[in-house]
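# Sequence and computational prediction follow.
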Amino acid sequence: MVIAFHKPYGVLCQFTPDQPGQKTLADFGFPPGVYPVGRLDMDSEGLLLLSDEAGFNNRLLDPKTAHPRTYLAQVEGIPTPDAVARLARGGIAIQDYRTRPCKARLLDPGPDVPPRDPPVRFRQSIPTSWLELQLIEGKNRQVRRMTAAVGFPTLRLIRVRIGQLDGGHLPAGAWEKLGPAEIAGIWRK
């Protein structure tokens, strides 16, 4: 079984809380035996897969399979063409790791996404803009670290696609079991 879930902001990607009162995957009524495939940090939202299939996680997330994951990042400021090119080129140092090349583009106009609860902080003197990034790897807080490294910190991060599976139709907090055609879409690049 494979489940697509739109993880809301502020939800921990595990079934047991680290602290009392923390929202976790246990709050959403998933069938027993499923586990998250990959992670989204608490500050991120969007498409998360859960599965009860052994090996699904490794098959999907191993960078050797070059499996794409697409993110929308609302950033502080308006990235320059050079900053977008640096993101795409890869080689950005994140701790002891250098990022692989990815697809990156500035979205103008920005995407039509529902507002976040709680809202993103805004500064009247600093505009925000949106980037679309497609990565084949997923280090801890990688997109946030990448955009910060090129001078444009991420304010909001939404994963919208895994392979060709688009999670945009699911409202925050909703999930659905995937059928064979949808599962096949996960594997298409």
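The structure has been received and is ready for your questions. Residues are numbered from 1 along each chain as shown.
# CA only for contacts and neighbour counts going forward, please
Fine.
# How are the helices of the protein distributed by residue range?
Along the chain, the stretches classed as helices by DSSP state H are 56-61, 81-89, 142-149, 180-187.
# Take the ones you listed and lay them out in JSON lines including mean neighbour count.
Rendered in JSON lines, the data for the helices of the chain read as follows (neighbours: other CA atoms under 10 Å):
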{"stretch": "helix 56-61", "mean neighbour count": "16"}
{"stretch": "helix 81-89", "mean neighbour count": "17"}
{"stretch": "helix 142-149", "mean neighbour count": "18"}
{"stretch": "helix 180-187", "mean neighbour count": "14"}
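# closest one to Arg100 among these?
helix 81-89 (7.6 Å; CA to CA).
# got the contact list for Gln14?
Thr24, Leu25, Ala26, Tyr35, Pro36 (CA atoms under 8 Å, 6 or more residues apart in numbering).
# put this beside the first:
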Amino acid sequence: MSHHHFLLHKPYGFLSQFIYELKRKKRLLGELYDFPEGTMAIGRLDEDSEGLLLLTTDGKVSERIRSKKVEKEYYVQVDGVITLEAIEQIKRGVEIGFNGTKYITKPCEAFILKEIPEFGPRGKKIRDERHGPTSWASITVNEGKFRQVRKMTAAVGFPTLRLVRVRIGDLHLGLLKAGDVIKVSKLL
């Protein structure tokens, strides 16, 4: 059987799924492209998050990419000017809540971004500049607990305002614009 693989720049406001059973109207991945039957998102980005999302019709590929062996890098815009001390705490691991219990995140890579990334405007304005400064950081994790990166920045006093996944393993968001889909011959 021949499988299909895709790179997608998931825009803000879309769910990382094709079916939504609840009554509230949600924007789904099928609105962005005519994906073949059996296509699944590899991992998730929540509705408020953006960036690189891989899709496949091959469950084995999905399982391998979701494993702890594959790094996921995120650029996060945070409330305030993030400090080196906060970045060091994130790198060592911070306590977050997960499934009703406390969890210490695994050590990871993190650094302050010196320049504002060029992602273009988000579908919904983040906030007005009068509310104080913001800054950007890169956080690379090998695990993916529910809303983990958002919880990590909040745990060190810098809540996430915008989150964009820029890399999964060796695959990069690159020049993809929000909503762009590229069919590829293989994933990682």
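Ah, there it is. Keep in mind that what you see is a predicted model, and the values were worked out from it rather than measured.
# Columns distance to Gly185 of the first structure on top of the contacts of Gln14 of the first structure, output as a markdown table?
Written out in a markdown table, the entries for these read as follows (distance: CA to CA, whole Å):
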| residue | distance to Gly185 of the first structure |
| --- | --- |
| Thr24 | 27 |
| Leu25 | 24 |
| Ala26 | 26 |
| Tyr35 | 20 |
| Pro36 | 18 |
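# Derive a ChimeraX selection command for the buried subset of those residues.
Here is the ChimeraX command that selects only those of the contacts of Gln14 of the first structure that count as buried (16 or more other CA atoms under 10 Å):
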select :24,25,26,35,36
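# Specify which member of the contacts of Gln14 of the first structure is nearest to Pro119 of the first structure.
Within the contacts of Gln14 of the first structure, distances to Pro119 of the first structure taken as CA to CA reach their minimum at Thr24, with 20.1 Å.
# Distance check, that closest one against Phe15 of the first structure.
With the distance defined as CA to CA, to the nearest Å, Thr24 of the first structure ends up 5 Å from Phe15 of the first structure.
# go on, Pro8 of the first structure?
With distances taken as CA to CA, Pro8 of the first structure is found 15 Å from Phe15 of the first structure.
# any idea what Val76 of the second structure aligns with in the first structure?
Taking TM-score structural alignment as the alignment basis, one finds that Val76 of the second structure is matched in the first structure by Ala73.
# what's near enough to touch the residue nearest to its match when sequence neighbours are not counted?
With CA to CA, 6 or more residues apart in numbering as the criterion, Ala73 of the first structure has its nearest non-adjacent residue at 4.6 Å, and that residue is Leu157. Applying CA under 8 Å, 6+ apart, we find Leu157 of the first structure in contact with Asp43, Ser44, Glu45, Tyr71, Leu72, Ala73, Gln74, Arg144.
# List buried residues within the residues you listed.
In terms of neighbour count (16+ other CA under 10 Å), the buried residues within these are Ser44, Glu45, Tyr71, Leu72, Ala73, Gln74, Arg144.
# quick one: contacts for the residue most central in space within the first structure?
Taking CA atoms, centre = their mean as the criterion, Arg159 is the residue nearest the geometric centre of the first structure, at 3.0 Å. By CA under 8 Å, 6+ apart, the contact set of Arg159 of the first structure is Ser44, Glu45, Gly46, Leu47, Leu48, Arg69, Thr70, Tyr71, Leu72.
# run the last query once more with 10 Å
Under the criterion of CA atoms under 10 Å, 6 or more residues apart in numbering, the contact list for Arg159 of the first structure reads 6-7, 40, 44-48, 69-73, 132-134, 166-168.
# ChimeraX command for the buried members of those residues?
Under the burial definition 16+ other CA under 10 Å, those of those that qualify are selected in ChimeraX by:
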select :6,7,40,44,45,46,47,48,69,70,71,72,73,132,133,134,166,167
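# Same check for the contacts of Arg159 of the first structure, but in the second structure.
Listed in the original numbering, these still in contact in the second structure are 6-7, 40, 44-48, 69-73, 132-134, 166-167 (both residues aligned by TM-score structural alignment, their matches' CA atoms under 10 Å).
# Check the gap between the aligned partner of Glu50 of the second structure in the first structure and Pro171 of the first structure for me.
Structural alignment (TM-score structural alignment) places Glu50 of the second structure against Glu45 in the first structure. Glu45 of the first structure sits 11 Å away from Pro171 of the first structure, taking CA to CA as the criterion.
# what do the two both touch?
Taking CA under 10 Å, 6+ apart as the contact criterion, the common neighbours of Glu45 of the first structure and Pro171 are Phe5, His6, Lys7, Pro8.
# Not counting its neighbours along the chain, what's nearest Ala4 of the first structure?
Leu49 (4.8 Å).
# how far is stretch 168-182 of the first structure from where the chain is centred?
Average the C-alpha atoms of stretch 168-182 of the first structure, do the same for its chain, and the two points are 15 Å apart (CA atoms, centre = their mean, to the nearest Å).
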